[in-house]
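>>> pasting a predicted model and its sequence here:
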Amino acid sequence: MLVDSIHRDHRNISRLLRLLTDKLAAIRSEQPVDYGYIRDTLLYLKDHAERCHHPKEDLIYHYYLTNYADTEGVAALDEEHETLAALTAEFAISVDMILMDSVIPLDVFAGKLTEFVEQQQRHLELEERSVLPAIEKALTAEDWNYLQSQWEEEDDPLFGEQVAARFKALAAAM
């Protein structure tokens, strides 16, 4: 079912956020950090989440808004997805700068990483704790069948059956 794949994506994104939290702890304790894992996490989020995951959610959310009352503030999620995409792109620039040996104070980078992780976690919690339960309660089997017919699932390049070459190191690190 379509909603099951969203929950699965959320669990996978949460795993990546835990990896980023571990990297943040290492940065704060001045331990060596492989910033390539942070870059690869952002690449995955930019590729999969923004190209596949959020559009899948948006399909469901727009259908819900068209056919049901917006009791959980679902309409605000479009803007939140745009904000998260911008935050991801901005943070990716900082990671790229570090990987190109630019000097960024670690406390500044740690602050950006903290903000990124917290925003992502807050968004996932909002969807999992209030938005998706309300939608799951409201939508009928017929609604879900219609939505499923409108969506073609793509292979997940990190958590799917076949890990893409560019994510093999990240997959091994998790």
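All right, it came through fine.

>>> use CA for all of it now, contacts and neighbours both
Will do.

>>> which element is residue 78 on?
helix 77-99 (DSSP states H and E).

>>> now do the contacts for residue 68.
Residue 68 makes contacts with residue 138, as judged by Cα atoms under 8 Å, 6 or more residues apart in numbering.

>>> please tell me how far the closest residue to residue 14 other than its chain neighbours sits from residue 44.
For residue 14, the nearest residue in space outside its immediate sequence neighbours is residue 121; the separation is 7.4 Å by Cα to Cα, 6 or more residues apart in numbering. For residue 121, the distance to residue 44 equals 16 Å [Cα to Cα, to the nearest Å].

>>> try it against this one:
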Amino acid sequence: MHAIMTRLGQDHARLRRVLDLLESLLDRFHEGDEPDYALIDALIEYMDCYADIVHHPTEDLIFRRLIDKGVEPSEVFGIPMRQHPGLSRLTKDFRQSLRMILSEEVLLREDVEAAGRALIGNQRGHLIQEEREALPLALKYLTEADWIEIELAAPTLDPVFGAPDPRHFRVLYRQLIEQVRH
């Protein structure tokens, strides 16, 4: 398997863990508990930045290449490409709700929870569609030359100015797991 596909698979696995954790926190929030909103906001920031800067643009390169090659059904690739901006918007909306809570604005719990659950549900559906339909076709139809061109065009994070600190986010993730366990 090509390195980009390995990275995308790892991204999806990490995102699933984050979504599971977020769902557990929302379940507790629904019951009246108050999670550490700053920690959740930081984790959502990572999801938001990485998805917008690296993950979705890389997938779009792959899907565009498949469309350009005439691989059918092209809608299998068009759907996730159209979903990417919507997923970004849902993430930003949920993050905005968290920031409003952090700035002590009054929000209905139901609205915050609904924004989080919309994000989780849409992300999960999106992952399933990509993994069951779109990405297997990429493995089947893209050549080594295609993968090389995609890799050269794919965005990478700037190690100084654009790279979220993975250790920082791992610590946040562990802290959120501890919140769920207690």
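Perfect, I can see it now. Bear in mind the structure is a predicted one, so any value in this text is a computation, not a measurement.

>>> drop the TM-score for these two in here.
Scored against TM-score structural alignment, normalised by the length of the first structure, the superposed chains reach a TM-score of 0.87; 169 aligned residues with a Cα RMSD of 2.0 Å.

>>> and the residue nearest to residue 14 of the first structure, how far from residue 5 of the first structure?
18 Å.

>>> what range in the second structure does the longest helix along the first structure sit on?
Of all segments of type helix in the first structure, defined using DSSP state H, the longest is helix 2-28. Against the second structure, the aligned range for helix 2-28 of the first structure is residues 4-30 (TM-score structural alignment).

>>> same question, stretch 110-119 of the first structure
Aligning stretch 110-119 of the first structure against the second structure (TM-score structural alignment) gives residues 113-122.

>>> once aligned to the first structure, how far is the matching stretch on average?
If you overlay the two and look at stretch 113-122 of the second structure, the average distance to its match in the first structure is 1.0 Å (mean Cα distance after the TM-score superposition for the first structure).

>>> who has more neighbours out of residue 121 and residue 44 of the first structure?
residue 44 (21 against 17; other Cα atoms under 10 Å).

>>> residue contacts, the more buried one?
Residue 44 of the first structure makes contact with 157, 158, 167 under the criterion Cα under 8 Å, 6+ apart.

>>> which of the residues you listed are conserved in the second structure?
With the contact criterion set to both residues aligned by TM-score structural alignment, their matches' Cα atoms under 8 Å, the contacts of residue 44 of the first structure that also touch in the second structure are 157, 167.

>>> using JSON lines, lay out the contacts of residue 44 of the first structure together with neighbour count.
Compiled in JSON lines, the contacts of residue 44 of the first structure are given as follows (neighbours: other Cα atoms under 10 Å):
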{"residue": "157", "neighbour count": "18"}
{"residue": "158", "neighbour count": "19"}
{"residue": "167", "neighbour count": "18"}
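
>>> kindly reformat the contacts of residue 44 of the first structure as TSV containing secondary structure.
Compiled in TSV, the contacts of residue 44 of the first structure are given as follows (DSSP: H, G, I helix; E, B strand; the rest coil):
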residue	secondary structure
157	coil
158	coil
167	helix
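
>>> tabulate the contacts of residue 44 of the first structure in CSV, adding columns for distance to residue 145 of the first structure.
Rendered in CSV, the data for the contacts of residue 44 of the first structure read as follows (distance: Cα to Cα, whole Å):
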residue, distance to residue 145 of the first structure
157, 26
158, 27
167, 32
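
>>> between the contacts of residue 44 of the first structure, which is nearest residue 34 of the first structure?
Using Cα to Cα, residue 167 is the member of the contacts of residue 44 of the first structure that sits closest to residue 34 of the first structure, with 14.2 Å.

>>> hmm, that closest one is touching residue 39, no?
No: the pair residue 167 of the first structure and residue 39 does not pass the contact test of Cα atoms under 8 Å, sitting 10.4 Å apart.

>>> got a list of contacts for the helix or strand hosting residue 121 of the first structure?
When secondary structure is defined using DSSP H and E, the element that contains residue 121 of the first structure is helix 106-126. The set of residues that contact helix 106-126 of the first structure without belonging to it, under Cα under 8 Å, 6+ apart, is 10, 14, 17, 20-21, 24, 27-28, 80, 84, 87-88, 91, 94.
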